[in-house]
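**Student:** Whatever this is, show me its structure:
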Amino acid sequence: MPASLVISAPASGVGKTTLTLALARAWRKRGLNVQCFKSGPDYIDPAFHAAATGRASVNVDSWAMDRGTIAHLVSRGGNADVVLAEGSMGLFDGVAARGVSGTGATADIAEMLGWPVVLVIDPSGQAQTAAAIAAGLRDYRAGVRLGGVVLNRVASPRHEDLVRRALNEAGIKVFGALPRHAEISLPKRHLGLVQAEEQAEIGKLIDEAARFVAEHVDLDAVLHSAGQWSPQAAANGLNVTPPGQRIALARDAAFSFVYPHMLEAWRAAGAEIVPFSPLADEAPDASANVCWLPGGYPELHAGKIAANARFRSGLRAFAETRPVHGECGGYMVLGAGLTDADGISHEMAGLLGLETSFAKRRMHLGYRLAELAAPMPGHQPGARLRGHEFHYSTILAQPDTPLAVVHDATGAAIAETGSRRGHATGTFFHLIAEDR
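**Tutor:** Next up, the predicted model:
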């Protein structure tokens, strides 16, 4: 049975991803087979997990997925030696209203699967108070078990000693303490980490993180704290209908935000995925029967996209007879225009009238529940789709017929309804699952 752990923290930005990658690579160097998962709606971290372990990582999400779907997804860890689930935000952070099987909090996954939690604590600007925070997290929810703590960014041996003593008095294991180490800092941009595929030195960075963590953390003690997890047979698989039999999928640095479990579900249902690169001025494959543009960073490449006439004309020709769907950044590219951070407006595909601006930045973040008013690839009118929205672009114009009635996790209606015109549809949310 695999040893299983959840890596979490009191808040974002504490070092969960770095510790997860370092532990995964360090144990892999010991000859162990490591499987990672990501709790919550993050489409960037799973690629880092795959780089560290050599195994595909997928998201598990208690707000959008039922227990059967989560059980199906985590069952891939049954043949691993170690299973690590990296949390999002703080351990108990989720939405106010419960979704399909929880609020989206990492604690939901830890309790549901019975996996102990390793907390990453950053005691910067404090000492004994770090123990009070750890003890509060340990005692907050009875079904969540704390395995121990890794301290990150300790200032000095004296600082470490103060924090360790307080944690020991609280009965909390300290697996190790990491001093500040700039060499393992992962670069970031406005939507999170710079993608793994954009970092040529990612393997070396993960190796250095593994070396550093192995030097300062008792890896054997961490493993000893893990749960012995026996995967349960899932009653059902993923409730995902592929958008078509042969899918032209935009895939490059501007179009990369797609959940791995969605692509796997499409392939499992018999669909064929044919990637193409808009940044390389490639058009969707003419033999495909649907085109899908994921989110990503089109705002960083707007000038190049606008200049790539073969891509834009090929996409327009495709949409004359077959459906085209865009998510978030893909939706923006299907629109009429995109204004970049410098205030320069760029012509996009023009399949929809949507106009967006990255110069007028405002964060849009949260779960979305959409009820379709019209069909979109793979889904019929009336379908209830669960997804997540995260972007900084502002809508300047959204003149087309709304695609859906969209609510946030509290039930409040939102203005980002998506659009439809002819064979083109688009949404600002990234699809995670359909309600059964």
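
**Student:** contacts and neighbour counts: CA atoms only from here.
**Tutor:** Fine.

**Student:** Can you give me the buried ones in stretch 278-286?
**Tutor:** Applying a neighbour-count criterion of 16 or more other CA atoms under 10 Å, the buried positions in stretch 278-286 are P278, L279, D281, E282, A283, P284, D285.

**Student:** Just give me how far that stretch sits from the chain centre.
**Tutor:** When distances are taken as CA atoms, centre = their mean, to the nearest Å, stretch 278-286 is centred 26 Å away from the chain's centroid.

**Student:** Okay, and the nearest residue to C36 once chain neighbours are set aside sits in which element?
**Tutor:** Nearest residue to C36, sequence neighbours excluded (CA to CA, 6 or more residues apart in numbering): L84, at 4.7 Å. L84 belongs to strand 82-86 when assigned by DSSP states H and E.

**Student:** Would you confirm that H364 contacts I395?
**Tutor:** No. Judged on CA atoms under 8 Å, H364 makes no contact with I395 at a distance of 10.9 Å.

**Student:** show me what contacts the spatially closest residue to P399 that is not a sequence neighbour?
**Tutor:** Excluding the flanking residues, the one nearest P399 by CA to CA, 6+ apart is G353, at 5.8 Å. Taking CA atoms under 8 Å, 6 or more residues apart in numbering, we find G353 in contact with G335, A336, A397, Q398, P399, D400.

**Student:** Let me have the residues you listed in TSV, adding neighbour count as columns.
**Tutor:** Below are the contacts of G353 laid out as TSV (neighbours: other CA atoms under 10 Å):
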residue	neighbour count
G335	25
A336	19
A397	14
Q398	19
P399	13
D400	14
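
**Student:** the more surrounded of H364 and I395?
**Tutor:** The neighbour count for H364 versus I395, taken as other CA atoms under 10 Å, is higher for I395 (18 against 15).

**Student:** Setting aside sequence neighbours, what's the nearest residue to that one?
**Tutor:** T356 (4.6 Å).

**Student:** Could I get the contacting residues of that neighbour?
**Tutor:** By CA under 8 Å, 6+ apart, the contact set of T356 is M332, G337, L338, T339, S393, T394, I395, L396, A397.

**Student:** could you redo the last one with a cut-off of 7 Å?
**Tutor:** The contact partners of T356, by CA atoms under 7 Å, 6 or more residues apart in numbering, come to M332, G337, L338, T339, S393, T394, I395, L396.

**Student:** Pull out the buried positions in stretch 327-342.
**Tutor:** Buried residues in stretch 327-342 (16+ other CA under 10 Å): 327-341.

**Student:** same thing with stretch 248-260?
**Tutor:** Buried, per 16+ other CA under 10 Å, within stretch 248-260: A248, L249, A250, R251, D252, A253, A254, F255, S256, F257, V258, Y259.

**Student:** this one as well, want them side by side:
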Amino acid sequence: MPAGLVISAPASGVGKTTLTLALARAWRNRGLNVQCFKSGPDYIDPAFHAAATGRASVNVDSWAMDRGTIAHLVGRGTDADVVLAEGSMGLFDGVAARGVSGTGATADIAEMLGWPVLLVIDPSRQAQTAAAIAAGLRDYRAGVRLAGVVLNRVASPRHEDVVRRALNDAGIAVFGALPRHAEISLPKRHLGLVQAEEQAEIGKLIDEAARFVAEHVDLDAVLRSAASWSPQPAASGMNVTPPGQHIALARDAAFSFIYPHMLEAWRAAGAEISTFSPLADEAPDASADVCWLPGGYPELHAGTIAASARFRSGLRAFADTRPVHGECGGYMVLGTALTDADGIRHEMTGLLGLETSFAKRRMHLGYRLAALAAPMPGHQVGARLRGHEFHYSTIIAQPDTPLAVVHDATGAVIAETGSRRGLATGTFFHLIAEDR
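**Tutor:** Model (predicted):
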């Protein structure tokens, strides 16, 4: 029977991902099968999980997904020895308005699955207050159980001792304390961590993290704190209609942000997926009946995309007779032009009138609920789609027919409506699920 555990923290940037990867690899090195999940909409972390465990990881999200979908996705952990759900932000951080089955908070997943929470606490610039924070998180919500704490970035043995004593006095187990260790720091950029597939040394970094954590954390005690978990059969699977029977999917360093569960659901529904690389100047498969351009980092590769004549002409020819859809970065590439961070304007494919700029960056971040005003591949007019938007681009022009009426999680209408022109469509949000 698998043992389930949620890895969370009081805030972002405390070390959740590093600890999750280290525990997963350390237990895998001991011969255990480890399955990871990501609570919330972060689409970068699952690839790191896969690198650490050798098993595909997916997102589970209480704002966008119903309980049946979450149960279906988590069911992949049935044959594992240990199942880890890495949280996002702080343990109770979500949106103000409830979504399908919660607010998107990690605590929702912990309570829903009945798994205890392992807290990562960074006591930098504090001592006993770290225990007060941990105790507050333990007592904040009755349905959420605390397994214990791993301290991260402790300054000295004396610092560790003071914090441990305070946590012990509060009745909170301390499984270990990690000194600062720059060698296991994961590199970052403007949308979060540099992607796992872009890091040639990711395996060595995870191995070093596993060695370091095994040296300072009682792995056996952490494992004993996890909950024995007997997954309940899901009443239904994913409610996903593939955008086509044969999908040409852009896939390279510029087009990599698509939720793994979406690809799995497409394949499970019988769709064939063939990938191509715009950065290698490849065109979509001519035998496909739809083309999908995910998000990613087109702003870092705008010059290469602009110079990829075969890709651009092939995509335009494809769009003459078949649907093409772009999400976020893919949407920008379907537009007329993209101005990079240096202020250089690059011509894109011109299938849509959208023009964007990174010269004056402004963060757009949050859940999105879209009611389609026009069809897009796989979804008809009136469909209600749930997704997540995260980018720094500024809209210079968005002249085409709006694709949807889009609201944020509070119900406020936002300007990033998406666009439709001919058979080309695009959205700034990444699709997570359709309302049943």
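
**Student:** Could you identify the most distant pair in the buried residues of stretch 278-286 of structure 1?
**Tutor:** With CA to CA as the measure, no two of those lie farther apart than L279 and D285, at 15.0 Å.

**Student:** Identify the spatial nearest neighbour of the alignment partner in structure 2 of R76 of structure 1, chain neighbours not counted.
**Tutor:** Matched by sequence alignment, R76 of structure 1 corresponds to R76 in structure 2. Sequence neighbours aside, Q35 is the residue nearest to R76 of structure 2 in space, at 7.9 Å (criterion: CA to CA, 6+ apart).

**Student:** next one: the one helix or strand that neighbour maps to to chain centre, how far?
**Tutor:** Using DSSP H and E, Q35 of structure 2 maps to strand 34-39. Averaging C-alpha positions (CA atoms, centre = their mean) puts strand 34-39 of structure 2 11 Å from its chain's average.

**Student:** Tell me where the stretch 51-200 of structure 1 has strands.
**Tutor:** 58-60, 82-86, 117-121, 146-154, 174-179, 188-189, 192-193 (DSSP state E, counting those that start in this stretch).

**Student:** gap between V381 of structure 2 and A47 of structure 2?
**Tutor:** Distance, V381 of structure 2 to A47 of structure 2, using CA to CA, to the nearest Å: 33 Å.

**Student:** Equivalent analysis for A142 of structure 2, please.
**Tutor:** 33 Å.

**Student:** Give me the buried positions along stretch 90-98 of structure 1.
**Tutor:** Neighbour counts over stretch 90-98 of structure 1 (16+ other CA under 10 Å) mark G90, L91, F92, D93, G94, V95 as buried.

**Student:** same thing with stretch 176-186 of structure 2?
**Tutor:** For stretch 176-186 of structure 2, by 16+ other CA under 10 Å, it's G176, A177, L178, P179, I184, L186.

**Student:** End to end on that stretch, go ahead and measure it.
**Tutor:** 21 Å.

**Student:** What of stretch 287-306 of structure 2?
**Tutor:** First residue to last in stretch 287-306 of structure 2 (CA to CA) measures 24 Å.

**Student:** and what of stretch 237-256 of structure 2?
**Tutor:** Note: stretch 237-256 of structure 2 ends 25 Å apart using CA to CA.

**Student:** And stretch 323-335 of structure 2, by the same measure?
**Tutor:** End to end - CA to CA - stretch 323-335 of structure 2 spans 15 Å.

**Student:** Quick one: neighbours of R267 of structure 2, just the number.
**Tutor:** R267 of structure 2: 16 neighbours (other CA under 10 Å).

**Student:** and if you look at G303 of structure 2?
**Tutor:** Neighbouring residues of G303 of structure 2 were enumerated by other CA under 10 Å; the total is 19.

**Student:** go on, N289 of structure 1?
**Tutor:** 18.

**Student:** the strands in the stretch 251-400 of structure 2, which residues?
**Tutor:** With DSSP E, counting those that start in this stretch as the criterion, the stretch 251-400 of structure 2 has strands at 272-276, 290-293, 324-327, 337-339, 345-347, 355-357, 364-372, 384-391, 394-397.

**Student:** Compare V381 and A47 of structure 2 (neighbour count), which wins?
**Tutor:** A47 (18 against 13).

**Student:** Spatially nearest residue to the more buried one, not counting backbone neighbours?
**Tutor:** A196 (6.0 Å).

**Student:** one step back: kindly indicate which of the buried residues of stretch 327-342 of structure 1 lies nearest V100 of structure 1.
**Tutor:** E327 (22.3 Å).

**Student:** The closest one reaches T427, doesn't it?
**Tutor:** Yes. The criterion here is CA atoms under 7 Å, and E327 of structure 1 meets it with T427 at 5.1 Å.

**Student:** what about D108 of structure 2, distance to H430 of structure 2?
**Tutor:** 22 Å.

**Student:** neighbours of R224 of structure 2, just the number please.
**Tutor:** Residues near R224 of structure 2, counting by other CA under 10 Å: 11.

**Student:** List the residues that contact it.
**Tutor:** By CA under 7 Å, 6+ apart, R224 of structure 2 has no neighbours at all.

**Student:** Helix or strand: which one has it?
**Tutor:** Short version, using DSSP H and E: R224 of structure 2 is in helix 219-225.

**Student:** Show me what counts as buried in that helix.
**Tutor:** L219, V222, L223, S225.

**Student:** In structure 1, what range does that helix match?
**Tutor:** Going by sequence alignment: helix 219-225 of structure 2 matches residues 219-225.

**Student:** mean shift of that stretch relative to structure 2?
**Tutor:** Following the fit onto structure 2, the mean deviation recorded for stretch 219-225 of structure 1 is 0.4 Å by mean CA distance after the TM-score superposition for structure 1.

**Student:** I figured S230 of structure 2 hits M1, correct?
**Tutor:** Yes. Counting by CA under 7 Å, M1 is a contact partner of S230 of structure 2 at 6.4 Å.

**Student:** From D61 of structure 1, how far off is the residue nearest to R384 of structure 1 when sequence neighbours are not counted?
**Tutor:** Excluding its sequence neighbours, the residue lying closest to R384 of structure 1 (CA to CA, 6+ apart) is E371, at 4.5 Å. From E371 of structure 1 across to D61 of structure 1, the span is 20 Å (CA to CA).
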